[in-house]
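*Asks:* sequence first, predicted model second:
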Amino acid sequence: MAEENFDIAIVGGGVSGVYCAWRLKQTNPGQKIAVFEASDHIGGRLLSVRPPDIPDMVAELGGMRILPAVQPLVTKLITELNQELPADEQITLYKFPVDEPQNIAFLRGVYLRLADFTNDPDIVPYQLNFIDHGQSAGEVIVNAIEQIVPGITNSNLNEEQRREMAQSAEFGGVPLYKQGFWNVLLRVITGEAYQYAEDVGGYDSTLCNWNAADAIPWYLSDFGVSPEYMGFSNGFQQVPLSLAQLFEKSGGDVRLASHISHITLQGDGFAFQVNGSAATAKKLILAMPRRSLELLTATSPALQDAKTQALISTVTPRPLFKLFTTYDSPWWRNTGYSSTDDDGKPIYVAVQAGRSVTDLPVRQTYYWPKSNGDAATEGHAMLLASYDDGDNTGFWDGLRAKRRQPRALGRDVAQLADPFIGVDDNVQRDELDWHQYKAPRMMTEEVTRQLTVMHSLNYTPKVRNAAYRDWGDDPFGGGWNSWNIGVKSWEVKHAVVQPTDLPLYICGEAYSDAQGWVEGALQTAGYLLAKLGVAPFPQ
């Protein structure tokens, strides 16, 4: 086969990859630009699938929401895309609920409502001191952060000002960036308060030992000030799919099931292999997280210099696991409680939206909304039954194929190029995507057992269908990435974009200020585009 030659080759079909492709093609319409994606879908860690028989719901196996108040890049991108997309393909949002007061907290064997943490703190099964008693989990951490960096929680500060304060701060006479978040927290709060914040907050990796100078402003942006989330009516994956569609419409080339390897220097550019066939590119963009870059490095001398490797290793992948289950009806509405309205009349307060939390391995359960944001009140319904990060993801390893080993997807090599070969026309394509991630029977039975305990049920809800995604699997290595202790992220995030003088570039959520968010992917893509003389958005 003849060698293919490209002006720009982009490896990775996540948001940062297709975003760069879209803008570069708009600015350089005559150049030959291609996106190479090893999997069979565009979107990276955005993966939206529709469950069987529930056409008005979209399961987000990957990223699921944004914070418009502190994420201007993704907000602007949605506006830009909607100006390009036809009316029936517009990206629409809905208010994404999280902590509703009537929802459940099952912790240390005690059944609580989320409102109890502040309204009835004496029944909370944690031995908190008088300062933390009656505080929410978020308030405990925010109060601790204020002790570590006085003044940083001032509501008049913007995101950049908080980051600058944390980057220049010292704690105990040591620069904050040289210390771990967990280390500094335990010097201002008790171990019991830390465990309380972790259990009730629902996340493990956010409070773990990553770079404190990055963790503190990150935590304040995401959890510190009554965050208002927005979800996507047609799934978050619609964003990268729309970018890829517009890129192709303008003459760009998107290639799925395309494995890149053996990147070497050739003249002023690069030679590489695509599924074993030779290709070259004048410029090479690697829109990938750390683990993907490490896997590529093994066969690619162009990435093996010490400087590039040192920059790639400045972050750590963090586990993330999601498991969705569907049912004949929203049985969780029956786990509410009787109360009275303002006039003293009896009412029933149903559990119907947002999340419940537990210290069982399921950790967080979301009562999944319809595509318009409304709660499911009757008919087929769905749960994000388990949303795990940190050590709890390991619990599910014993109930599935081993980590970093291929799972049986029911597809052969030909189907990677066209995943609908041989599929009955009566089967909806998005339902096929759901079944590609079908959860094993043992996993489904175990999550059902834990949900039954968590909701104090005297019966076992019958699961119709279940799908899961463990983002710790290769090639991702994790659902998000965090800066390592001792790293000056404010320097690395610019240096990693072009590690050497070669026309090789790196972008993605991993090396940003907004790790774990699409906002971070767009931030680093913007730095990369600036190096190539391209504005992040059309002028």
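*Replies:* Arrived safely.
*Asks:* make it CA atoms for all contacts and neighbour counts henceforth
*Replies:* Noted.
*Asks:* how about the most centrally placed residue in the chain, what does it touch?
*Replies:* Nearest residue to the geometric centre of the chain (Cα atoms, centre = their mean): Gly63, 3.9 Å. Going by Cα atoms under 8 Å, 6 or more residues apart in numbering, Gly63 touches Arg45, Leu46, Leu47, Phe236, Trp517.
*Asks:* among these, who's most crowded?
*Replies:* Phe236 (29 neighbours; other Cα atoms under 10 Å).
*Asks:* on the three-state scheme, that residue is what?
*Replies:* coil (DSSP: H, G, I helix; E, B strand; the rest coil).
*Asks:* tell me how far the residue nearest to the centre of the chain lies from Phe236.
*Replies:* 7 Å (Cα to Cα, to the nearest Å).
*Asks:* quick check: neighbours shared by these two?
*Replies:* Shared contacts of Gly63 and Phe236 (Cα under 8 Å, 6+ apart): Leu46, Leu47.
*Asks:* which residues in the stretch 351-500 of the chain form strands?
*Replies:* 355-358, 364-367, 381-389, 466-470, 480-483 (DSSP state E, counting those that start in this stretch).
*Asks:* of all these, which one is nearest Lys531?
*Replies:* strand 480-483 (23.0 Å; Cα to Cα).
*Asks:* pasting the second one now:
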Amino acid sequence: MNRVLLLLVFIATTLVIQGDAFYNKRGGHVPGRLRQKPRPGAFRMRPQKGNKPIQNDVLQEATPAPQCESEYDVVIVGGGCGGVYSAWRLANDNPNRKIVLIEATNRIGGRLLSETMPNVHVSEAELGGMRFVAADHVKVDVVVNDLGLQTAEFLMDEGNDNRPYTIRNTVTKQGELTSSDLPLVLFDDEVGLTADEIQYDVFEATVPLEDRDKPTDQMTTVYGYPLYNLGFRNAYTLANASEDAMNYFDATSGYSDYINNLNAAWLMYPRPTEQLASTYYERVVDGMERIPEGLHSQFMNHNDAVTMMGKTVTAITKLENGNYRVSYEDTVNPADKSVVCGSKVILSLTRRQLERIEWDAFQESAKAPLLDSVYSDIAFKLFLSFDSPPFWKDLEFAEFNLNQGRTLSTLPSRNTYYYTGNGSDDSMIMMYGDSVHAQFWADLAVNTEDFPIMLGPEVFFPTTEPMVAQALRQLAINHNTTVDKIGTPNQAMFQLWSAERPIRVKNNGTGNYSIYYPSEPWHVWRAGYNFTDIWDDIIQLDLNQSVYIIGEAYSLNQGWIEGAFETADEMLEKAFNIPPIETEKELPRRRRRRNPRDVH
């Protein structure tokens, strides 16, 4: 009996040891007496970023790596404009190239999101990017032409001197817009000037005469240091401008990221500007989202093209054979994890999305601090539809001569765009802004238990009763009338772009919702960085690794589709020897009819 008992104890002990060893092979714990002493630095911890736990690459390699599900020539992370454009061009360059595109959400398009408001035919509701400038955005123009997409003018109505501006509850017309009649506290030499005139005086007081014709990255200040070391607010202060001079520019530009101390040289950098009536904007008639959708559709026509939807990439590890293991998890069910492997990896992501990926080069490359060279804010869009003719076509508002285009306000509504319908079609208004103005609307969108959903199709964020009530109140102020004259909207639609505010994403087929963190709306260069020198460096942080970063975030066309295409083309030429698209395809003839480039 004792011999049998001893034998059973021996067998049980053996099974426990073997079981622990087997569990370790599957990535579990190691029994204390079998644990090896770690080498110095192997278990260093990194700070946690974003909303996902950060693990250590060395610690990952201490356990056997999972087998790659598939091997690819190229792994592209991000199904926005830069990602699908890269996939499309790579597949066209070599149809036998094995490419996988990994996207965290259940849709292609990134920050291009086009929806249709019921009974509104004058335009799609562009909840994301809404336009491009063909004369400046050459790559976008070539792609739109290649995809056969129909375009139309995106009307700004900048030449309408009768359109209203609302500055601190004072309504005035554009043609009468001078600081003399506005509730602003300005210095004597600023009174009577426009915001653009004050900005020009700031530029003259900050940049010496001999530098004013130089490229912006080579400009110095009267104090002897580079202009790019100054922020926008710094420049106004050093030029002895008043605080309200900056607020005046903020009010008439329509965006608050200008006064968030962005790089002063970037503000002078040649790019399309909304303040010039001659700048010709275009839109895709069926929606801007058709651009990435069309690129993706053509990419998927190739035999070796693969797209994985609803998968969030968490880590990149370089293998002994020089390839890369890309780890990802299901966006809805993070416990569902897997990996793919590839010879090259392309990250088409925003700054915050990049920070959530574990990759040694982010921490160890000498150029890694350059990732901090940009920052982002939040932005919102709110659409309301009305019966036609809408309130702004009533005789009471005839003096403003509104049909299409925008008006501006210092209220949270900020930029208001008008889309006048024809006949029985509904008309539409879009409110659009950033920074604290977006935060105002965000706080009215999240508490749906207390704020019932009021109107319209729910895309991501719900549109609540307090939100619509506030929109109508601000429309009344901006048009110098009462809420009852504005009328009741038929439908409403709201979208918030923020890396910090989660949204509910509806799962196809089930009707259930999951939580997803949307991306930043756009990025701007921080003061202290010479962006014309470093944007190309960021594309390949580590020259010894075949991992590349693209997207509008670190481009010379931030906030535009062109920025994503621009960095993608730079990467494609560097890593694959593929020339820029405008050198491969004939430029569309319609570009030659565009207005000449007009910039500050």
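*Replies:* In hand now; what should we look at? The structure displayed is predicted, hence computed values, not measured ones.
*Asks:* tell me the counterpart of Leu371 of structure 2 in structure 1.
*Replies:* Superposed on structure 1 with TM-score structural alignment, Leu371 of structure 2 falls opposite Ile312.
*Asks:* Asp443 of structure 2 now?
*Replies:* Match for Asp443 of structure 2 (TM-score structural alignment): Gly398.
*Asks:* what does stretch 39-48 of structure 1 correspond to over in structure 2?
*Replies:* Taking TM-score structural alignment, stretch 39-48 of structure 1 hits residues 105-114 over in structure 2.
*Asks:* pull out the buried residues from that stretch.
*Replies:* Buried residues in stretch 105-114 of structure 2, counting neighbours by 16 or more other Cα atoms under 10 Å, are found at Thr105, Ile108, Gly109, Gly110, Arg111, Leu112, Leu113, Ser114.
*Asks:* what sits against Gln167 of structure 1?
*Replies:* Counted by Cα under 8 Å, 6+ apart, Gln167 of structure 1 has contacts Leu176, Tyr177, Ala213, Asp214, Lys488.
*Asks:* would CSV of those with secondary structure, distance to Thr524 of structure 1 and neighbour count be doable?
*Replies:* Output for the contacts of Gln167 of structure 1, formatted as CSV (DSSP: H, G, I helix; E, B strand; the rest coil; distance: Cα to Cα, whole Å; neighbours: other Cα atoms under 10 Å):
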residue, secondary structure, distance to Thr524 of structure 1, neighbour count
Leu176, helix, 23, 26
Tyr177, helix, 21, 26
Ala213, helix, 19, 31
Asp214, helix, 16, 30
Lys488, coil, 16, 17
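*Asks:* Lys322 of structure 1: which of the residues you listed is nearest?
*Replies:* Asp214 (25.4 Å).
*Asks:* that closest one touches Glu164, doesn't it?
*Replies:* No: if you go by Cα atoms under 8 Å, Asp214 of structure 1 and Glu164 don't touch, sitting 9.9 Å apart.
*Asks:* what does Asp93 of structure 2 correspond to in structure 1?
*Replies:* In structure 1, Asp93 of structure 2 lands on Thr27 (TM-score structural alignment).
*Asks:* assign the closest residue to that match other than its chain neighbours to helix, strand or coil.
*Replies:* Sequence neighbours aside, Val534 is the residue nearest to Thr27 of structure 1 in space, at 7.0 Å (criterion: Cα to Cα, 6 or more residues apart in numbering). Recorded secondary structure, Val534 of structure 1: coil (three-state DSSP).
*Asks:* what's the match for Val534 of structure 1 in structure 2?
*Replies:* Match for Val534 of structure 1 (TM-score structural alignment): Ile578.
*Asks:* same question for Gly472 of structure 1.
*Replies:* So, by TM-score structural alignment, Gly472 of structure 1 is matched to Ser498.
*Asks:* ok, its match touching Tyr516?
*Replies:* No: assessed by Cα under 8 Å, Ser498 of structure 2 is found out of contact with Tyr516, at 10.9 Å.
*Asks:* if you count surrounding residues, which of the two has more?
*Replies:* In terms of neighbours (other Cα under 10 Å), Ser498 is the more surrounded of Ser498 of structure 2 and Tyr516; the figures are 22 against 17.
*Asks:* how close does the more buried one get to Leu177 of structure 2?
*Replies:* For Ser498 of structure 2 relative to Leu177 of structure 2 (Cα to Cα), the value is 33 Å.
*Asks:* helix or strand next in line after the helix ranked longest in structure 2, which one?
*Replies:* If you go by DSSP state H, structure 2 has its longest helix at helix 2-25. Counting by DSSP states H and E, the element after helix 2-25 of structure 2 in chain order, helix or strand, is helix 57-61.
*Asks:* quick check: that following helix aligns to which part of structure 1?
*Replies:* Under TM-score structural alignment, there's no match for helix 57-61 of structure 2.
*Asks:* which bit of structure 1 covers the helix or strand just after that helix?
*Replies:* For helix 57-61 of structure 2, the following helix or strand on the C-terminal side (DSSP H and E) is strand 71-77. Aligned using TM-score structural alignment, strand 71-77 of structure 2 spans residues 5-11 in structure 1.
*Asks:* and that stretch against structure 2, how far off on average?
*Replies:* Here the mean offset of stretch 5-11 of structure 1 against structure 2 after fitting is 0.9 Å, by mean Cα distance after the TM-score superposition for structure 1.
*Asks:* give the buried residues for that stretch.
*Replies:* Of the residues in stretch 5-11 of structure 1, those buried (16+ other Cα under 10 Å) are Asn5, Phe6, Ile8, Ala9, Ile10, Val11.
*Asks:* over to stretch 168-176 of structure 2?
*Replies:* Asn169, Thr170, Val171, Thr172, Lys173, Gln174.
*Asks:* that stretch aligns to what range in structure 1?
*Replies:* Stretch 168-176 of structure 2 maps onto residues 108-116 of structure 1, going by TM-score structural alignment.
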